[in-house]
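Peer 1: need a structure here:
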Amino acid sequence: MKFINIICYKDNRSIVEQSDFFVKQDYPENFGFYSKSSHTGRTVMLSEFITVMDNAPGFNDKEILKKIFVEDNLLKKESISGRKISFYYLKHLYGLDSENKNFQGLLKYWKEKSPDNKIMALLCALSRDEALRLSSGYILSVKAGDSADKSGLKEIVDNYYQNIYSEKVRESMVRNLMSSWTQAGYLEGRSNKIRIIPEISVYSFAYACYLAYLSGFRGKRIFHSPWVLVLCLSNLEIKEFIKESNRKGLMSVKKAGSVVEITFPEDLIGGTQ
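Peer 2: Okay, the predicted model is just below:
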């Protein structure tokens, strides 16, 4: 399925770009990508995930991490079953494993208490959740200030999952997806969801470029990949973020004529070639 994507900038201008955006395809699971979906039963659970990121001592020991959820009750859940379910879904959505390349990038660029962290979390969830990826084309096609209609999202869910899930489950997926995009700062409102443009930092930009690199994009194609398009940036903003990324050492962008070479810190790209 192809989308005509209307990308609305912060100054209320809009341009129309055509791309495949995220399509149903396999992504490199050896780097931590995933092609199933948690949205049959949960949203992206951003507040819970940010609590984990800001308070967990590390992500290299699965048993210690599970203890933090279940015994220490980091998320303040009343029941043991609720703690275990939260751990299951958050691990499914985000990986929570420092051995996964996509999660390594998140840990590298994450800044504690940053208001931009929900965008970082969304990018990580996009790398792990197929339904969230497939829904992005519709959400981003809605012009800033316009309503995001559930029927538009339902058409996508039905198109991909009609032969997999029941009508009841698909309706639940639509509700959960709308909630996820609201939590991430792309929609606002309760019953009437209005499209808004999120604020983006250079760290989210660098992480989006890194995910594009992991999924096979190279050179300047990285800046036109679905991972970066999700950020709704103008060409000017992209140019400024490229400069800032270079200054901060988040990634290296070198140009030689029409050739653009993009590399990332060695601790991130080691073993990805």
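Peer 1: only C-alpha atoms for contact and neighbour calcs from this point on.
Peer 2: OK.
Peer 1: For the lengthiest helix in the chain, buried residues please.
Peer 2: Across the chain, the helix with the greatest residue count (assigned by DSSP state H) is helix 167-183. Across helix 167-183, burial judged by 16 or more other Cα atoms under 10 Å covers 169-183.
Peer 1: C-terminal to that helix, what's the next element?
Peer 2: strand 187-188 (DSSP states H and E).
Peer 1: Would you map the helices across the stretch 101-250 of the chain?
Peer 2: Secondary structure of the stretch 101-250 of the chain, counting by DSSP state H, counting those that start in this stretch: helices at 101-109, 117-128, 130-141, 150-161, 167-183, 202-214, 226-229, 235-248.
Peer 1: Any idea how far the following helix or strand past the last one is from the middle of the chain?
Peer 2: On the C-terminal side of helix 235-248, the closest following helix or strand by DSSP H and E is strand 252-256. Its chain's C-alpha centre lies 26 Å from the corresponding centre of strand 252-256 when counted by Cα atoms, centre = their mean, to the nearest Å.
Peer 1: Now do strand 252-256 and helix 235-248, the angle between them.
Peer 2: Computed by axes from the mean of the first three to the mean of the last three Cα atoms, to 10 degrees, the angle separating strand 252-256 from helix 235-248 equals 110 degrees.
Peer 1: Show me what strand 252-256 is packed against.
Peer 2: Counting contacts by 3 or more Cα pairs under 8 Å, 6 or more residues apart in numbering; DSSP states H and E, strand 252-256 is packed against helix 235-248, strand 259-263.
Peer 1: Outside of the first one itself, list whatever touches it.
Peer 2: Defining contact as Cα atoms under 8 Å, 6 or more residues apart in numbering, one finds that helix 235-248 is touched by 202-203, 205-206, 223, 251-253.
Peer 1: who wins for proximity to F3 among the helices of the stretch 101-250 of the chain?
Peer 2: F3 lies closest, by Cα to Cα, to one member of the helices of the stretch 101-250 of the chain: helix 130-141, at 6.2 Å.
Peer 1: what packs against the closest one?
Peer 2: In terms of contacts (3+ Cα pairs under 8 Å, 6+ apart), helix 130-141 is packed against strand 3-8, helix 117-128, helix 150-161, helix 167-183.
Peer 1: to compare against the first, here's another:
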Amino acid sequence: MTQQGRYHSLQVTEVKVVKMISEEIQAKFGFKYGRNGAHASRTMMLTEITELFSHRPADAKAEDYQQDIEQFNLLNKPTLKARQLTWRHLVDLYGMNTDIPLFRIFRLLWDADEDARPVLACQMGLARDPLLRLSKEKILQLSVGDLLTRQEMEGLFAERFPERFSPATLKSVAQNVNGTWTNAGYLQGRSKKHRSEPSIRAVNVVFALVMGKLQGASGNRLFATEWMQVLECRTERLLELARMASHSGLITFKHSSEVIEVGFPDLLTRNEELMLHE
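Peer 2: Next comes the predicted model:
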């Protein structure tokens, strides 16, 4: 059990994967489904995006980031091939294009709170990498202090994808996935990983609310999605953080008795709102 308490909802008793919006529309928003993901060969690359974003404003274009990596070698990669591969993995994980709603919102929130960034990057990775998303239940089932071995994570992928991965690839996937959860604060340790408690900020709640909204949730159900489950906060804490986000102007938030209303006037465009009602 975390110090904040395991996630539960007073208004909605069941955590649900909300998919009222078609996967085709969700893909336009930036979600990715399927079997493959960047964690087959990389972690969520937190160091790389931190460096990239520190040199560009939130409205930077995809070609700006690509130029920084491939032409100016901002990330200090040894060869052009390595730089090109780095760019492809970042696009796979994050989109890296403000035409993609999830990335545009993620990039705006990145500048809102430095302390929220590790979990924020993990949230984005979960939305776009099926391999990382598969590992979520394994991580959330652990209590603070529990040991998680690489072999246990390997077993998860071997069971889900029998005969798909070689032993070497299984090891790589497990290491990369565990590395991302470590960078996000859900695990700690180097050779031995133990479950730890991440720092959850108002910005992380905002992003979870946005992801729920873009999958079709609204009102109270926004606080009962898989994205909120990842934050592992009691509903009272989630509501408090949402209220803080409202006071800082990130969202609009109203909570009266059993009714919750959340708006995203500065995060979602009119066209995106219309897409949600198609």
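Peer 1: Could you dump the helices of the stretch 101-250 of structure 1 into CSV and include distance to F59 of structure 1?
Peer 2: Compiled in CSV, those are given as follows (distance: least, Cα to Cα, whole Å):
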stretch, distance to F59 of structure 1
helix 101-109, 9
helix 117-128, 15
helix 130-141, 23
helix 150-161, 33
helix 167-183, 24
helix 202-214, 18
helix 226-229, 24
helix 235-248, 25
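Peer 1: Relative to M173 of structure 1, how far out is the residue nearest in space to the middle of structure 1?
Peer 2: In structure 1, the C-alpha closest to the average C-alpha coordinate belongs to L123, at a distance of 1.9 Å (Cα atoms, centre = their mean). Plainly put, L123 of structure 1 is 19 Å away from M173 of structure 1 if you go by Cα to Cα, to the nearest Å.
Peer 1: Ok, S135 of structure 1 next?
Peer 2: 10 Å.
Peer 1: what touches both of those two?
Peer 2: Shared contacts of S135 of structure 1 and M173 (Cα under 8 Å, 6+ apart): V157.
Peer 1: In stretch 54-73 of structure 1, which of the residues would be classed as buried?
Peer 2: Under the neighbour-count criterion of 16+ other Cα under 10 Å, stretch 54-73 of structure 1 has 59, 65-66, 68-70, 73 buried.
Peer 1: Which members of those residues occur in helices, if any?
Peer 2: Among these, DSSP H puts 65-66, 68-70 in helices.
Peer 1: Which member of these is positioned nearest S258 of structure 1?
Peer 2: Distance ranking of these against S258 of structure 1, using Cα to Cα, places L65 first at 46.4 Å.
Peer 1: pretty sure the closest one is touching M53, no?
Peer 2: No - counting by Cα atoms under 8 Å, M53 is not a contact partner of L65 of structure 1; they are 11.3 Å apart.
Peer 1: Give me the nearest residue to C232 of structure 1, chain neighbours excluded.
Peer 2: Nearest residue to C232 of structure 1 in three dimensions, chain neighbours excluded: I7, at 5.9 Å (Cα to Cα, 6 or more residues apart in numbering).
Peer 1: Does that neighbour touch I139 like I think?
Peer 2: No - with contacts defined as Cα under 8 Å, I7 of structure 1 does not count as touching I139, sitting 10.1 Å away.
Peer 1: okay, the ones in helices among the buried residues of stretch 54-73 of structure 1 in TSV with distance to Q273 of structure 1 next?
Peer 2: Shown next, in TSV, are these (distance: Cα to Cα, whole Å):
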residue	distance to Q273 of structure 1
L65	30
K66	32
I68	34
F69	35
V70	37
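Peer 1: And those, which is closest to K111 of structure 1?
Peer 2: Closest approach to K111 of structure 1 among these (Cα to Cα): L65, at 20.1 Å.
Peer 1: Now do the same contact list for that closest one.
Peer 2: If a contact means Cα under 8 Å, 6+ apart, then L65 of structure 1 has 56, 58-59 as its contacts.
Peer 1: Of those residues, which is the nearest to Q18 of structure 1?
Peer 2: F59 (38.6 Å).
Peer 1: so how far is H224 of structure 1 from G270 of structure 1?
Peer 2: Counting by Cα to Cα, the gap between G270 of structure 1 and H224 of structure 1 amounts to 24 Å.
Peer 1: Between the two, which has more neighbouring residues?
Peer 2: Here G270 of structure 1 and H224 are set side by side on neighbour count (other Cα atoms under 10 Å), and the busier one is H224, at 16 against 10.
Peer 1: residues touching the more buried one, list them.
Peer 2: When the contact criterion is Cα under 8 Å, 6+ apart, H224 of structure 1 has no partners at all.
Peer 1: How much space separates it from D72 of structure 1?
Peer 2: For H224 of structure 1, the distance to D72 of structure 1 (Cα to Cα) stands at 43 Å.
Peer 1: To what extent does stretch 171-181 of structure 1 diverge from structure 2 after superposition?
Peer 2: Here stretch 171-181 of structure 1, set against structure 2 after superposition, deviates by a mean of 1.2 Å using mean Cα distance after the TM-score superposition for structure 1.
Peer 1: Give me the residues contacting that stretch.
Peer 2: Outside stretch 171-181 of structure 1, the residues touching it (Cα under 8 Å, 6+ apart) are 39-46, 132, 135, 139, 150, 153-154, 157, 187.
Peer 1: can you do 6 Å?
Peer 2: Applying Cα atoms under 6 Å, 6 or more residues apart in numbering, the contact partners of stretch 171-181 of structure 1 are 39-40, 43-44, 154, 187.
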